[in-house]
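attaching a predicted model along with its sequence, questions to come.
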Amino acid sequence: MEYQLKKSLGQHFLVNEAICKKIVAALQKNRFSQLLEVGPGGGALTKYLLDIPNIDFKAVELDTEKIAYLEKTYPNIQQKIIHASILEMDIPFENEFTVIGNFPYNISSQILFKILEWKQQVPFVIGMFQKEVAQRVAAKPNSKTYGILSVLIQAFYDVEYLFSIEPTAFKPPPKVMSGVIELQRKAVVENMLSEKHFFLLVKTAFNQRRKMLRNAVKSLFEADTLQDEIFNKRAEQLSVADFAQLTFKMKHPL
């Protein structure tokens, strides 16, 4: 049984077994009892994940053809596939669970925002992304790649860039390199007025990242507060802690 690639779903299938094993080895450094695979596709990772003993495994897949292929090829995946888009699905487990996936490149940032919504239940993530996105998530302040994604993810997770993957590891080869990162949920999160304030401040600051912070976020603060020296900086010069502290000076209520 063959399956067709769907360009619209951003599909590139991992076919390099050594890379698959490397990703699964990185996953298994952590203990978990519940695992969600996002976008199993042709089952490159899935076949290894199904062999992990004593875990509750689920996979979320939007493409009906892939589901039929997976159920035929790996009979023990029956009843474990959620036919949905991860962006629209309900939380798949009652308790904490780990997330793994070769994330579809066209929605990978949105998948990360979904994981942020679920963060109370997701202590650990291993994800493959377009290399540029993986680097953005892991970026540090004062770099061109540091932005909304970097700050919002790093506020709640420690990010480690694990390794890069050549296009030849996939079928068909994508036009870009890929990168695998791991997210470990932080035990202690910076104090902030509220997540809502924090998200709004970070997004507003980076929406005009070339402007001085004072001009980019002036709608969120009283005029006298904007005289503080920190507002002479640009968004990319602020750490997660800087943004968190600034939330306490924002106008209330939102």
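Alright, I've got the coordinates. This one's a predicted model, so the numbers in the text were calculated from it and none came from an experiment.

C-alpha only now, for contacts and for neighbours.
OK.

is Y161 in a helix, a strand, or coil?
At Y161 the chain is in strand, as set by DSSP: H, G, I helix; E, B strand; the rest coil.

the helix or strand containing L200 packs against which elements?
For L200, the host element (DSSP states H and E) is helix 195-207. Helix 195-207 is packed against helix 148-154, helix 213-216, helix 240-246, with contacts defined by 3 or more Cα pairs under 8 Å, 6 or more residues apart in numbering; DSSP states H and E.

presented hereafter is structure B, for comparison with structure A:
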Amino acid sequence: MAKKNSSIVQGHQARKRFGQNFLSDNFYINRIVDSIAPTDTDFMVEIGPGLGAITELLISKVKQLDLVELDKDLIPRLEDKFATANNLQIHHSDALKFDFSSLTQTSTNDSTSKLRIVGNLPYNISTPLIFHLLNFRAEIKDMYFMLQKEVVERICAKPNTKAYGRLSVMTQYYCETEMLFTVPPGAFQPAPKVDSAIIKLSPKAESLLTATDTKLLAEVVTSSFNQRRKTIRNNLKKYLTDDQLESLSIDPSVRPETLPIENFISIANWLAKH
């Protein structure tokens, strides 16, 4: 007997290049939507809706739902499935290049018009996509993403842990982060080889973002973690001296993973000033 192709889901060939693993377990689909708690005033965006499993639960609960889908073969399926919906717009686009601010240009600036975003993100683009979305943070209320569990742990990691690094510092600078729950491989078709997890990201108010130059902050953080086993002194020696680090109450002999976010902000602000 021929072996069944596990990559064919509901008649669609799941594409590796798009990182397609479709969530198919109703328990987890409902749990995600319950976590979002959508209301009839919400402007929702779903990135990578796939076959529409989450879409189906959201569409009757929200004021407006925009879908951003890269796979052109899925567009007609989504159009057919939700043909009667009058609050849905489908965008055939690469989310990494999509202008999310275009979705709020016709709405007012009150809190109910801010975007709420959900997505089962392809693991190979999850980090750059999150950083792309942070460019639109002023127009986003919150984001709920399915990611590789290891990536969620890195985003939420605290200082003095192995997972703490550039991704932790930069995401936590811009957002409140919360790992909600894990999702096993068997909840997907085809099943990935790793555990997944749902993360909630809530962009902070601009008044709480105290770095005077965020590009410089990103540069400092990247340099700090380029060689994790080296001290902060060695990793940042082209930026400032031991005495200058000590003037910021930072011990030059410690490793970068021991420093809280506030220390990286202090370094970046000192450099911006001097």
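Good, I have the coordinates. As the structure is a prediction and not an experimental result, all values here were calculated from the model.

go through the helices and strands packed on helix 195-207 of structure 1 and name the closest to K171 of structure 1.
Proximity to K171 of structure 1 (Cα to Cα) singles out helix 148-154 among those, at 28.0 Å.

packing partners of that closest one?
helix 108-117, helix 131-138, helix 195-207.

residues in structure 2 aligned with the last one?
It stands for helix 195-207 of structure 1. Residues 214-226 of structure 2 are where helix 195-207 of structure 1 lands when matched by TM-score structural alignment.

do the same with stretch 124-135 of structure 1
Mapped onto structure 2 using TM-score structural alignment, stretch 124-135 of structure 1 covers residues 142-153.

hang on, the earlier thing: and the helices and strands packed on helix 148-154 of structure 1, which is most packed in?
Among those, helix 131-138 has the highest mean neighbour count (mean count of other Cα atoms under 10 Å), at a mean of 21.

that one vs structure 2, average offset?
Following the fit onto structure 2, the mean deviation recorded for helix 131-138 of structure 1 is 0.8 Å by mean Cα distance after the TM-score superposition for structure 1.

which strands and helices sit next to that helix?
Using 3+ Cα pairs under 8 Å, 6+ apart, the elements in contact with helix 131-138 of structure 1 are helix 148-154, strand 157-165, strand 178-185.

the same query, at a cut-off of 6 Å, please.
Packing partners of helix 131-138 of structure 1 (3 or more Cα pairs under 6 Å, 6 or more residues apart in numbering; DSSP states H and E): helix 148-154, strand 178-185.

where in structure 2 does the first one align, residue-wise?
The reference is to helix 148-154 of structure 1. With TM-score structural alignment as the criterion, helix 148-154 of structure 1 aligns to 166-172.

roughly how far is that stretch from the heart of the chain?
In terms of Cα atoms, centre = their mean, to the nearest Å, the centre of stretch 166-172 of structure 2 is set 11 Å apart from its chain centre.

same thing with stretch 222-230 of structure 1?
Distance of stretch 222-230 of structure 1 from its chain centroid, counting by Cα atoms, centre = their mean, is 33 Å.

on that earlier part again, so how much does the helix holding L200 of structure 1 differ from structure 2 once superposed?
When structure 2 is superposed, helix 195-207 of structure 1 averages 1.0 Å from its matched positions, counting by mean Cα distance after the TM-score superposition for structure 1.

so which of the helices and strands packed on helix 131-138 of structure 1 is nearest R136 of structure 1?
R136 of structure 1 lies closest, by Cα to Cα, to one member of those: helix 148-154, at 5.9 Å.

residues touching the nearest residue to G48 of structure 2 once chain neighbours are set aside, list them.
In space, and not counting its chain neighbours, G48 of structure 2 is closest to E69: 4.9 Å by Cα to Cα, 6 or more residues apart in numbering. E69 of structure 2 makes contacts with 48, 92-93, as judged by Cα atoms under 6 Å, 6 or more residues apart in numbering.

same question for A191 of structure 2.
P185.

can you tell me what it aligns to in structure 1?
When structure 1 is aligned by TM-score structural alignment, the residue opposite A191 of structure 2 is P173.

where's its match relative to V122 of structure 1, distance?
P173 of structure 1 sits 31 Å away from V122 of structure 1, going by Cα to Cα, to the nearest Å.

mind checking what A25 of structure 1 lines up with in structure 2?
By TM-score structural alignment, A25 of structure 1 lines up with D34 in structure 2.

how about the helices and strands packed on helix 195-207 of structure 1, which one is nearest F199 of structure 1?
helix 148-154 (7.0 Å).

that closest one vs structure 2, average offset?
Helix 148-154 of structure 1 sits 0.8 Å off on average (mean Cα distance after the TM-score superposition for structure 1).

so what touches that helix?
For helix 148-154 of structure 1, contacts defined as Cα under 6 Å, 6+ apart pick out 136-137, 139, 203, 240.

let's go with 7 Å and repeat that
Contact with helix 148-154 of structure 1 is made by 136-139, 202-203, 206, 240, as judged by Cα atoms under 7 Å, 6 or more residues apart in numbering.

mind picking the two most distant members of those?
The two members of those with the most space between them (Cα to Cα) are A138 and K203, at 17.3 Å.

residues touching F264 of structure 2, list them.
Contact partners of F264 of structure 2, counting by Cα under 7 Å, 6+ apart, are 217, 221.
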